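J.: just coords:
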């Protein structure tokens, strides 16, 4: 399969994944807001069995929404189920994961500097992580830990943190992060498929048969819905993390991930409370402070200033390093087998272009060492230091 064809498949799958993800998380946000914003039902609606109601206006129309205490007196002819948003997001995400990390295992998944693997071995570890991770999560949610939400959350967070560290010792840094995102997304979609939807079917069947529904279904569905709700912001971060090597490329990437998971869930808590009429600005303030502190803690050490007595790096030395290690991809005419055009439009054929992209080179090749991609051209630390010194000279 040509690189051009792979680029198109990657683009289309990523686009579909984004669209379906917006639909799923948008529906989730709306129903959480709706459930938390219901007002007491009027006397007339209470007689109909409604527990709450809400009036709204959108797109030039008025809407009246009501929620039954249990169920309507008889099942409506058309009952709308919200499930395909979740299923479509997972399916498109898994196809995208397969295209990038299974088809392109040697390029994107395997990092031979960490562990030498055959593609089938790396793919087996990946699938085991996704399937095994869901089974561990599922069993924990069915265990007595489910009776203590804080303890369960702590155990699950420790599991995700440990798994993040472990994958970071096996896969490429970017693959390790995206696999955590894939696992969380898989757990969220599996919650819908294996727990929430069966619970809703049991409710519908009970009402249709005229018998009271089993409370265990409602309890299990509520727990998984809460988990899905608080995981929305962290999983969105993980979806875009591959663009920011300062996170997954950090020496302590697992700790960065832990911090962002906590900040994302804490921020979501603010909105959950706000929908119930409880406004606590301190939550957003503390989350913002946490982001600032995290950014400060992650900041790379500044490059040392060029000493006046230090031998200067010549333009030719810098250009030679870039041409040897970077220009196979970042060129007007790339000759790398994976890239038919310069990634992100970054071309480094001349000294002027290198100066133009100096901040990006510092961030990606000097600070995070995310480039060259997977260090496939084997750029040494000494060469990075030399290029960094030239950048200090040329663009202080």
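T.: Received the coordinates, thanks. Note that the structure is a prediction, hence the values are computed from the model and not measured.

J.: all contacts plus neighbour counts: C-alpha atoms, from now on.
T.: Will do.

J.: need the next SSE after the host helix or strand of residue 360, C-terminal direction.
T.: Using DSSP states H and E, residue 360 sits in helix 358-361. Next along the chain after helix 358-361, taking DSSP H and E as the criterion, comes helix 381-394.

J.: okay, now the one to match up with it:
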């Protein structure tokens, strides 16, 4: 019953996290698009203090949208703030981190072959990394480096790659990926909480007092815009991380940290094309380069094809394959898992019969032979020889 309730808890928290993330990212994409599509208004609007306007049609109606240079002549009775989408995403994401990785199966996070640590130590490393990187980011964005966009971007990328590499040396690939995502997500929410919202409050307070917002508010607004831009470029990489747990070909690779760094760069680079396009600057070569880099990455991490039946010329028997599966797989992947962390077989994959193993040959080869991701944390001590034997059996028994 405990495993059953744990799965429901994981499902509900994950569902809420996705809903909150969709709301936040959707709003973020919309406002970036909106800001980049504002056009110079007619003179009468300029006299009203309007900096740019936009006309749009949606939902059967026509909208007129205006952005003030500083403030309207009179503040509205109701002003909508966009912040809880971000806060809800962070809180639900941290809850999911605890439910799945800190309180769930240790194999999701700890790999004894990398670092034989306790769950308490792993939690301290994970949360400590999030806190340290956030502190470094906040120090940098409040420094003169923030005035140099390219230098800041390269510095931030280098810091994230270093954290990515370090976490990969300690955690499982999946655990490392999700913690890099937690680092990025925390930075993005901190940008809202520590920069964007305070800037908005300072502007509103200055307007309500009836004075000129002044240089301080203008500086806060500039930093808020910079933080918003950073969030925009981090959005696609974090979306990839949110779905990466389904793809061990990424985090299960021996250089999984470099794979994540490469995809993060490519995604942010591709996002740059759309940001320019919104400003009527068309640079299609950016997408071409991003596509070529993606193709190169796919080629570079592809597993070497296995063509030989066996190293010694002998075929691996069904009995040997069954023994390997019984020892290392069926505790989780069976109709009634005996592993305490699972109420049902992960991904619905069962190996109660040997024929079922052959039907999932490509997946098994990917996660247990090529990447060594399974068994989780290798808690059963599966040897390289057993992985080779399993791979050889899969080659000779793949379905027609």
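T.: Yep, that arrived. As the structure is a prediction and not an experimental result, all values here were calculated from the model.

J.: that older thread, for the helix holding residue 360 of the first structure, which positions count as buried?
T.: For helix 358-361 of the first structure, the neighbour count (16 or more other Cα atoms under 10 Å) marks 358, 361 as buried.

J.: chain center to that helix, what's the gap?
T.: 25 Å (Cα atoms, centre = their mean, to the nearest Å).

J.: give me the stretch of the second structure that that helix matches.
T.: Counting by TM-score structural alignment, helix 358-361 of the first structure lines up with residues 361-364 of the second structure.

J.: residues in contact with the matching stretch?
T.: The contact list for stretch 361-364 of the second structure, computed with Cα atoms under 8 Å, 6 or more residues apart in numbering, reads 357, 394, 398.

J.: repeat that for 7 Å
T.: Stretch 361-364 of the second structure is contacted from outside by 394, 398, using Cα atoms under 7 Å, 6 or more residues apart in numbering.

J.: mean deviation of that stretch from the first structure?
T.: Its matched residues in the first structure lie on average 0.8 Å from stretch 361-364 of the second structure after superposition (mean Cα distance after the TM-score superposition for the first structure).

J.: which residue ranges of the second structure form strands?
T.: 50-58, 61-68 (DSSP state E).

J.: buried stuff in the first one?
T.: Think strand 50-58 of the second structure. Under 16+ other Cα under 10 Å, the buried positions of strand 50-58 of the second structure are 50-54.

J.: tell me what it is packed against?
T.: Under the contact criterion of 3 or more Cα pairs under 7 Å, 6 or more residues apart in numbering; DSSP states H and E, strand 50-58 of the second structure touches strand 61-68.

J.: tell me which of the buried residues of strand 50-58 of the second structure is nearest to residue 368 of the second structure?
T.: Comparing these against residue 368 of the second structure with Cα to Cα places residue 54 closest, at 54.1 Å.

J.: the closest one against residue 65, yeah?
T.: Yes: with contact defined as Cα atoms under 7 Å, residue 54 of the second structure reaches residue 65; the gap is 5.1 Å.

J.: closest to residue 259 of the second structure out of the strands of the second structure?
T.: Of the strands of the second structure, nearest to residue 259 of the second structure by Cα to Cα is strand 50-58, at 39.7 Å.

J.: show me how far the closest one is from its chain's centre.
T.: 32 Å.

J.: next: stretch 129-136 of the second structure.
T.: Worked out by Cα atoms, centre = their mean, stretch 129-136 of the second structure lies 17 Å from the chain centre.

J.: quick one: that stretch to the first structure mean distance?
T.: Looks like 1.0 Å for stretch 129-136 of the second structure (mean Cα distance after the TM-score superposition for the first structure).
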